[in-house]
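A.B. asks: Have a look; sequence and predicted model below, questions after that.
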Amino acid sequence: MTKNTPAAQDTGHSHDYLPAAGRDSMLPFYDILTRLLGAGKVHRSLIQQAALAPDTRVLEIGCGTGTLTVAAKDAQPRADVVGTDPDPLALARAERKIRGRSGIRFERAYAQDLPFPDAAFDHVFSSFMLHHLPAEVQPVFASEALRVLRPGGRLHLADIGGNITAADGYAARRMLRNQHVSGNLRDGIPRLLRAAGFDCEEVDSGVYRHVGRVTFYRATRPA
């Protein structure tokens, strides 16, 4: 889970991004908080859906402290894995998780401006990041994800959204009133990704107690 945004004036801090934990002072508690919110289950599902093969190149956009990036490397030790985030403090914590390991690294980058050549990756991951991007940045993120994927490569995205209803529980009802999630509701995410040029399908959806409904998407760059 991470939060990329260029609109610092909207987030109550002096950065030009939203820190991984919302505030720098909360970063020491970030991994604990995300575990409580169910991030581990979401990460395991994304990795299972990706079915990473040996010698593939994998990118996570908005990696925060690197938990999903590291889990992807653990799942496929022969993959070359990169995590990106605009938050240098979060990346410093991510770096400590991979000390002494090869084939995995972290780079500072914004979701809308990835420092990689075209067709550089076989898989791209995005976990709980999209709804933190301003509406005008989301199409740029989608285009950048498409650009860095090879033809036939896939974006594996999980976020709060999809067909959320009041029957999904208290957290879901709160999310229905959350302006940051409004673009993710119903078919908002597939429409965004298809507009960028992806072939997109919903893979799974389920209710998570503390965040409401989480929906998983697989978006393929056409060959």
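C.D. replies: Here it is on my side, so go on. Residues are numbered from 1 along each chain as shown.

A.B. asks: drop to CA atoms for contacts and neighbour counts, all remaining ones
C.D. replies: Fine.

A.B. asks: Spatially nearest residue to residue 85 (excluding sequence neighbours)?
C.D. replies: Excluding its sequence neighbours, the residue lying closest to residue 85 (Cα to Cα, 6 or more residues apart in numbering) is residue 62, at 4.6 Å.

A.B. asks: what does residue 217 give?
C.D. replies: Residue 217 sits nearest to residue 202 (Cα to Cα, 6+ apart), 4.5 Å away.

A.B. asks: For burial, what's the neighbour tally of residue 210?
C.D. replies: By the measure other Cα atoms under 10 Å, the count of residues near residue 210 is 13.

A.B. asks: Make sure it is actually in contact with residue 35.
C.D. replies: No. Taking contacts as Cα atoms under 8 Å, residue 210 lies outside contact range of residue 35: 10.9 Å.

A.B. asks: Now for the residue nearest in space to the middle of the chain: which residues touch it?
C.D. replies: Nearest residue to the geometric centre of the chain (Cα atoms, centre = their mean): residue 126, 2.2 Å. By Cα atoms under 8 Å, 6 or more residues apart in numbering, the contact set of residue 126 is 60-63, 155-158.

A.B. asks: what do you get for residue 216?
C.D. replies: Contacts of residue 216 by Cα under 8 Å, 6+ apart are 46, 156-159, 202-205.

A.B. asks: Which strand runs longest in the chain?
C.D. replies: Longest strand of the chain, by residue count under DSSP state E: strand 149-160.

A.B. asks: helices and strands around the helix or strand following that strand, which ones?
C.D. replies: Scanning forward in sequence from strand 149-160 by DSSP states H and E, the next helix or strand is helix 170-176. Using 3 or more Cα pairs under 8 Å, 6 or more residues apart in numbering; DSSP states H and E, the elements in contact with helix 170-176 are strand 212-220.

A.B. asks: for comparison:
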Amino acid sequence: MAAKRSTQSTDLPGSELDPAKMPGHWLLARLGKRVLRPGGLGLTRALLDSLAIGPDDDVVEFAPGLGVTARMILERKPRRYVGVERDAKAMQWTARQLPRSPNVSVIVGAADQTNQPDGSASVVIGEAMLSMHTQERKRLIAAEAFRLLRPGGRYGIHELAVVPDDMPADQKQEIDGMLSSVIHVGTRSLPEHEWRALLEGVGFRVVASGYAPMHLLRPRRLVQDEGVFGALRLAKNLLLDGAARRRVVAMRRVFEHYRNNLSAIFLIAQKGLD
């Protein structure tokens, strides 16, 4: 039986906060945006295609957010799906978007300490969440994915990357600082070689990668991700909410200012068989 769809913005995480202070991704969600990944639905589809999820897979998703990727995963008919979401409101929202099934669950938990059994997954996936953490927390989350996976299992990530790969540290810090100031969440993006090193450092072997422009707030991407009606809904809500509009304009200004230095990236890493 299909799950009920909730459309109430008051059900969303951070809905009780002032628009001037709430995290940018939840502000966009409140305005009606449902795809909150840096590479959009296109890069998520490419990630899922490369992961080749099928009926023999047990999938764990870190930070499923609004459940968009979770629904795409379930279309591929895995044997089991578990979403691990640290925010109770987000967990409840996602659970309402998914079919009621003994093989589908969303739990409250931390991505670096899920309390799920060793080797209980064949696929672990996380999108747009590692970029928000310190380097040590990134490492702990990647290590948790490694622990959860059986030998041969795959870990897929979809994150924000900085380019070029040899960007000076001070320039990278400038970009992170500007992003953090408008998103109101600490942002610590990495160049590709550092994303690879992170995964390899906890024991993985990177087996696939892909890129997309970071066009989260460009009109064409909005229509691609949200559909025409979804994009119009977002535009209408922006017109009606001056405080939110000022925040979104500030975010877009920073994204555009650094458009040549921001990219979306996916990587797939595999756990060895020995």
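C.D. replies: Alright, I've got the coordinates. What you see is a predicted model; the values in this text were computed from it and never measured.

A.B. asks: Fetch the TM-score of the aligned pair.
C.D. replies: Here the superposed chains carry a TM-score of 0.76, computed using TM-score structural alignment, normalised by the length of structure 1; 196 aligned residues with a Cα RMSD of 2.9 Å.

A.B. asks: I'd assumed the residue nearest to residue 217 of structure 1 was in a helix, is it?
C.D. replies: No. Residue 202 of structure 1 is assigned strand when assessed by DSSP: H, G, I helix; E, B strand; the rest coil, not a helix.

A.B. asks: surely it meets residue 218?
C.D. replies: Yes. When contacts are counted by Cα under 8 Å, residue 202 of structure 1 is listed as touching residue 218 (6.4 Å).

A.B. asks: Looking at those two, which is more packed in?
C.D. replies: residue 218 (23 against 16).

A.B. asks: which residues touch the more buried one?
C.D. replies: By Cα under 8 Å, 6+ apart, residue 218 of structure 1 lies in contact with 154-157, 200-203.

A.B. asks: Name the nearest of those relative to residue 42 of structure 1.
C.D. replies: residue 157 (10.0 Å; Cα to Cα).

A.B. asks: From residue 84 of structure 1, how far off is the closest one?
C.D. replies: 15 Å (Cα to Cα, to the nearest Å).

A.B. asks: What of residue 197 of structure 1?
C.D. replies: 22 Å.

A.B. asks: mind listing the strands in the stretch 1-150 of structure 2 by residue range?
C.D. replies: With strands called from DSSP state E, counting those that start in this stretch, the stretch 1-150 of structure 2 shows them at 58-62, 80-85, 104-108, 121-127, 149-162.

A.B. asks: among these, which is nearest residue 264 of structure 2?
C.D. replies: strand 149-162 (4.7 Å).

A.B. asks: So which elements touch the closest one?
C.D. replies: helix 40-51, strand 121-127, strand 262-270.

A.B. asks: Can you lay out the ones you listed as CSV showing distance to residue 177 of structure 2?
C.D. replies: As requested, these are arranged in CSV below (distance: least, Cα to Cα, whole Å):
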stretch, distance to residue 177 of structure 2
helix 40-51, 23
strand 121-127, 21
strand 262-270, 13
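
A.B. asks: out of those, nearest to residue 256 of structure 2?
C.D. replies: Smallest distance to residue 256 of structure 2 across those (Cα to Cα): 9.3 Å, for strand 262-270.

A.B. asks: Next, the angle strand 149-162 makes with that closest one.
C.D. replies: Counting by axes from the mean of the first three to the mean of the last three Cα atoms, to 10 degrees, strand 262-270 of structure 2 lies at 170 degrees to strand 149-162.

A.B. asks: quick revisit: go through the contacts of residue 218 of structure 1 and name the one nearest residue 138 of structure 1.
C.D. replies: Nearest to residue 138 of structure 1 among those: residue 157, at 13.0 Å, using Cα to Cα.

A.B. asks: these two touch, right, that closest one and residue 142?
C.D. replies: No. The pair residue 157 of structure 1 / residue 142 is not scored as a contact, 10.8 Å apart, by Cα under 8 Å.

A.B. asks: Now rank the contacts of residue 126 of structure 1 by neighbours and give me the top one.
C.D. replies: That'd be residue 63 among those, by other Cα under 10 Å, with 33 neighbours.

A.B. asks: Show me what residue 272 of structure 2 aligns to in structure 1.
C.D. replies: The alignment partner of residue 272 of structure 2 in structure 1, by TM-score structural alignment, is residue 222.

A.B. asks: which SSE is its match in?
C.D. replies: If you go by DSSP H and E, residue 222 of structure 1 is not part of any helix or strand.

A.B. asks: Could you pull up the contacting residues of it?
C.D. replies: Going by Cα under 8 Å, 6+ apart, residue 222 of structure 1 touches 151-153, 197-199.

A.B. asks: Reformat those into TSV and put distance to residue 52 of structure 1 next to each item.
C.D. replies: Below are the contacts of residue 222 of structure 1 laid out as TSV (distance: Cα to Cα, whole Å):
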residue	distance to residue 52 of structure 1
151	16
152	14
153	11
197	23
198	20
199	19
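
A.B. asks: Would you mind listing which of the residues you listed are buried?
C.D. replies: Neighbour-count burial (16 or more other Cα atoms under 10 Å) applied to the contacts of residue 222 of structure 1 gives 153, 197-199.

A.B. asks: what separates the nearest residue to residue 144 of structure 2 once chain neighbours are set aside from residue 237 of structure 2, distance-wise?
C.D. replies: Nearest residue to residue 144 of structure 2, sequence neighbours excluded (Cα to Cα, 6+ apart): residue 112, at 5.5 Å. Distance of residue 112 of structure 2 to residue 237 of structure 2, computed by Cα to Cα: 35 Å.

A.B. asks: do the same with residue 263 of structure 2
C.D. replies: The gap separating residue 263 of structure 2 from residue 237 of structure 2 is 27 Å, by Cα to Cα.

A.B. asks: neighbour-wise, which of those two wins?
C.D. replies: A count of neighbours by other Cα under 10 Å puts residue 263 above the other of residue 263 of structure 2 and residue 237, at 23 against 16.

A.B. asks: quick one: what's aligned to that one in structure 1?
C.D. replies: So, by TM-score structural alignment, residue 263 of structure 2 is matched to residue 213.

A.B. asks: tell me the secondary structure for the closest residue to its match other than its chain neighbours?
C.D. replies: Leaving aside its sequence neighbours, residue 213 of structure 1 sits nearest to residue 207 (Cα to Cα, 6+ apart; 4.2 Å). With three-state DSSP as the basis, residue 207 of structure 1 sits in strand.

A.B. asks: Residue 207 of structure 1 against residue 214, yeah?
C.D. replies: Yes. If you go by Cα under 8 Å, residue 207 of structure 1 and residue 214 touch, sitting 6.2 Å apart.
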